[in-house]
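Asker: Mind looking at a prediction? Sequence and model below.
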Amino acid sequence: MTTNKINNRWTPIKTTKKSFYTCQGGSVQIAREQFPLVMAEAITIHKSQGRSESKIVIDVRNPSKTKNHMDRQKWYVALSRARSLNGLYILGAFKPPSEIKPNDEVNAEMNRLRQNPLVPKYQFLRIIPENVIQIISHNTQSIRKHITTIVSDQVFTNSHIVTLQESWAVDNESYNIPEFEEISRNRLIGRPRAFGTINFCKLN
């Protein structure tokens, strides 16, 4: 293959030859000649969100499509798709995005949240009137795994009755919640262990 008449801005792609046997220790040898090309794809920056690639090419050569659209959010998404700088390629001129302005919408929203902190909707669960009995039902997905969290959570400890679904409780194990007594334990015979209910009642 001659390359003396090819534009020096082009990269020649030559065929490669490889030989291999049909299987390990096989007697039939196969030779293959082909262009070393791999199927690729092009997607938008929005579509690429959530992906990580070893090599990416960001094409910003077409000003009619990228003008006034490559803000810092899009640059962040595009650049952060590459796992390393060695696998990051930019076609066209990289123009740093403008700095964050004082009236930036994100800054304004963050300041609003700081000045008006949200009050948890479940706050009432921590303060229980004397004439009210509170029962909490929770899908715990293994009481053994989450017992430490349960005994340290005021939502549970301030309740009068605690019933836990999908307890995955083992028959010969006991689970202690301070100031509570286990009153019943149910499981479905012949079903997987990701079932069962265990109930606790406050002693006083």
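Answerer: Great, that's in hand. Numbers count the residues shown, from 1 in each chain.

Asker: Every contact and neighbour count from this point should use C-alpha atoms.
Answerer: Noted.

Asker: which outside residues touch the strand or helix carrying residue 112?
Answerer: Under the criterion of DSSP states H and E, residue 112 resides in helix 105-115. Outside helix 105-115, not one residue touches it by CA atoms under 8 Å, 6 or more residues apart in numbering.

Asker: A further structure is provided below for comparison with the first:
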Amino acid sequence: MIAIIDYGAGNLFSVRNALEYLKIEHTISADPAVLEAADELILPGVGAFPDAMRMLRESGLVPVIREQAAKKPLLGICLGMQLLFEKGVEFEETEGLGLIEGSVRLIDAGGLKIPHMGWNDLTVLNPCALTVETQNGDYVYFVHSYRAETPDETISCYTNYHERIPALVHRGLIYGAQFHPEKSGSVGLAMLRNFAGLAGERK
């Protein structure tokens, strides 16, 4: 079962709808006991990095997420992906979850519109379990103004929006999608299906 983490700053229902479409067992919860019992975790997120981290801290879920991420697959989506890094600099420097090396900064769009919104193609840099069906040139849906800075070895896929932007990152059991897989058609649904299968592969 996948637990979608409810901390007040996530787009829970689009993720839920995608999992329902895929017939993947899931629940939405802020209960540490439920998160501990789940096979996989999804951390969604919309809004600003400092606000989301404050809400996570106030929920008491930061230590729970850090502990569970060492034991089971975790997928951060959009802002949820950004929270996986060591820090963000949106409005002010804010400590992140520190699960993946790197930081989060404003996109250098070179005059292109911010936020970066719409469909952009992927380039696979380091294949991972989520990208089994992913091809170079596949399109996924983005809505964001900030991007991760992280070593190449953690970047599974990237896109270009004036500069190279990590689109899917991966370290151990931890995955992060800057795009919205639940809104990215068959490409994104395949990634969610692959993520849901990770726990079964580990048993």
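Answerer: The structure has been received and is ready for your questions. Note that the structure is predicted; figures quoted are calculated from it, not measured.

Asker: For the two chains, what TM-score is obtained?
Answerer: Once superposed, chain against chain, the TM-score is 0.26 (TM-score structural alignment, normalised by the length of the second structure); 82 aligned residues with a CA RMSD of 4.9 Å.

Asker: picking up where we left off before, any idea which helix or strand comes after the helix holding residue 112 of the first structure?
Answerer: strand 135-139.

Asker: So which elements touch that next one?
Answerer: Packing partners of strand 135-139 of the first structure (3 or more CA pairs under 8 Å, 6 or more residues apart in numbering; DSSP states H and E): strand 161-165.

Asker: Output the contacting helices and strands for the strand it packs on.
Answerer: Checking 3+ CA pairs under 8 Å, 6+ apart, strand 161-165 of the first structure ends up next to strand 135-139, strand 197-202.

Asker: most neighbours per residue, which of the ones you listed?
Answerer: Across these, the average number of neighbours (mean count of other CA atoms under 10 Å) peaks for strand 197-202, which reaches a mean of 19.

Asker: and residue 156 of the second structure, how many neighbours?
Answerer: The tally of other residues near residue 156 of the second structure (other CA atoms under 10 Å) stands at 25.

Asker: Quick check: the gap between it and residue 196 of the second structure.
Answerer: Applying CA to CA, to the nearest Å, the value for residue 156 of the second structure to residue 196 of the second structure is 18 Å.

Asker: Same check on residue 68 of the second structure?
Answerer: Residue 68 of the second structure is 16 Å from residue 196 of the second structure, by CA to CA.

Asker: The helix or strand in which residue 64 of the first structure is found packs against which elements?
Answerer: Assigned by DSSP H and E, residue 64 of the first structure falls within helix 63-66. Here helix 63-66 of the first structure touches no other helix or strand, going by 3+ CA pairs under 8 Å, 6+ apart.

Asker: if we can go back for a sec, quick one, which of residue 68 and residue 196 of the second structure is more surrounded?
Answerer: residue 196 (24 against 19).

Asker: isn't the more buried one right next to residue 40, touching?
Answerer: Yes - with contacts counted by CA atoms under 8 Å, residue 196 of the second structure reaches residue 40, the gap being 7.1 Å.

Asker: Could you name every residue contacting both of the two?
Answerer: With CA under 8 Å, 6+ apart as the test, residue 196 of the second structure and residue 40 both reach residue 2.

Asker: picking that back up, tell me which residues of the helix holding residue 112 of the first structure are tucked away?
Answerer: Neighbour-count burial for helix 105-115 of the first structure, counted by 16 or more other CA atoms under 10 Å, picks out no residue.

Asker: now for the helix or strand containing residue 20 of the second structure, which elements pack on it?
Answerer: Under the criterion of DSSP H and E, residue 20 of the second structure resides in helix 12-21. Here helix 12-21 of the second structure touches strand 26-29, going by 3+ CA pairs under 8 Å, 6+ apart.

Asker: moving C-terminal of the strand it packs on, what's the next helix or strand?
Answerer: Defined by DSSP H and E, the subsequent element after strand 26-29 of the second structure is helix 32-37.

Asker: Contacts for that following helix next, please.
Answerer: 3, 5, 29, 41, 61, 64, 68.

Asker: ok and the strand or helix carrying residue 188 of the second structure relative to helix 12-21, angle-wise?
Answerer: Using DSSP H and E, residue 188 of the second structure sits within helix 185-196. Interaxial angle, helix 185-196 of the second structure versus helix 12-21 (axes from the mean of the first three to the mean of the last three CA atoms, to 10 degrees): 80 degrees.

Asker: in helix 185-196 of the second structure, what's buried?
Answerer: 186-196.

Asker: Now tabulate those in a markdown table and tack on distance to residue 105 of the second structure.
Answerer: Below are those laid out as a markdown table (distance: CA to CA, whole Å):
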| residue | distance to residue 105 of the second structure |
| --- | --- |
| 186 | 29 |
| 187 | 26 |
| 188 | 24 |
| 189 | 28 |
| 190 | 29 |
| 191 | 25 |
| 192 | 26 |
| 193 | 30 |
| 194 | 29 |
| 195 | 27 |
| 196 | 30 |
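
Asker: quick one: which of those is nearest residue 106 of the second structure?
Answerer: residue 188 (24.4 Å; CA to CA).

Asker: doesn't residue 119 make contact with that closest one?
Answerer: No - applying CA under 8 Å, one finds residue 188 of the second structure not in contact with residue 119, separated by 11.8 Å.
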